[in-house]
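A.B. asks: Sharing a model prediction with you, sequence too.
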Amino acid sequence: MLRKFATLALALSFTLPALAATPVNVNTADAATIASSLDGVGPAKAKAIVAYRKAHGHFKSVDDLTKVKGIGQATLAHNRKDIRLGGGKK
């Protein structure tokens, strides 16, 4: 039993970091990249981010993302450290 638990714990230690958010430039990334990079942002919200960016231009601050329907303060607070506006990951 202990061996099964140790194996499960080891497997989770490799899996959980992959589920964490990864830095993404919301001014250049496509919807699929945004959705896969930010926690709580699925395909619909990611498409809304891209559509807003196309209609209004690049985001000047991370807080500008709250202008996108479906993106609130809680989503921003959870992902703020991983949201990029220039340079860095697409």
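C.D. replies: Right, received. Where do you want to start?
A.B. asks: only C-alpha atoms for contact and neighbour calcs from this point on.
C.D. replies: OK.
A.B. asks: Quick check: buried residues in stretch 64-84?
C.D. replies: Buried residues in stretch 64-84, counted by 16 or more other C-alpha atoms under 10 Å: 65, 68, 71, 75-76, 79, 82-84.
A.B. asks: adding another structure so you can compare the two:
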Amino acid sequence: MKHIRTLLATVFAISLLLTNVQLAAAEDQVAEAQLQLVNLNTASAEELSEVLEGVGPARAELIVQYREQNGNFSSVEQLLEIKGIGVATLEKNKDRIQL
């Protein structure tokens, strides 16, 4: 009888663990779906600083100024031409950017 209880407890623990793994995967999918997007060619400095990680108001204003001086962005990688935006910032934000 003791072995049956142990077996049932183990099965229950495994079932609970699998449920938690499934819930975590579902939460990740919801988070990805809720990821805000920003268009580099139309967004205001305020919108850029709200959506992009590591981009505050001053850097967002530089993005807008770059766009005004050089025309629309044709690639996301052009952000690297803006002072203070490096590869790490670009990589963190690639999924948030539209052209």
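C.D. replies: Everything's here; your move. What you see is a predicted model, and the numbers here were worked out from it, not measured in a lab.
A.B. asks: would JSON lines of the buried residues of stretch 64-84 of structure 1 with secondary structure be doable?
C.D. replies: Putting the buried residues of stretch 64-84 of structure 1 into JSON lines (DSSP: H, G, I helix; E, B strand; the rest coil) gives the following:
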{"residue": "65", "secondary structure": "helix"}
{"residue": "68", "secondary structure": "coil"}
{"residue": "71", "secondary structure": "coil"}
{"residue": "75", "secondary structure": "helix"}
{"residue": "76", "secondary structure": "helix"}
{"residue": "79", "secondary structure": "helix"}
{"residue": "82", "secondary structure": "helix"}
{"residue": "83", "secondary structure": "strand"}
{"residue": "84", "secondary structure": "strand"}
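A.B. asks: between those residues, which is nearest residue 32 of structure 1?
C.D. replies: Among the buried residues of stretch 64-84 of structure 1, residue 83 lies closest to residue 32 of structure 1 (C-alpha to C-alpha), at 14.8 Å.
A.B. asks: Name the next helix or strand downstream of the helix ranked longest in structure 2, please.
C.D. replies: Assignment by DSSP state H gives helix 2-33 as the longest helix of structure 2. The helix or strand immediately downstream of helix 2-33 of structure 2 is strand 38-39, counting by DSSP states H and E.
A.B. asks: residue range for that following strand in structure 1?
C.D. replies: Using TM-score structural alignment, strand 38-39 of structure 2 corresponds to residues 24-25 of structure 1.
A.B. asks: check the fit of the matching stretch onto structure 2 and give the mean distance.
C.D. replies: With mean C-alpha distance after the TM-score superposition for structure 1, stretch 24-25 of structure 1 departs from structure 2 by a mean of 0.1 Å once superposed.
A.B. asks: Could you tell me whether residue 10 of structure 1 really is in a helix?
C.D. replies: Yes - remark: residue 10 of structure 1 belongs to a helix, assigned using three-state DSSP.
A.B. asks: any idea how far residue 22 of structure 1 is from it?
C.D. replies: 22 Å (C-alpha to C-alpha, to the nearest Å).
A.B. asks: Before I go, just wanted to say thanks for your time.
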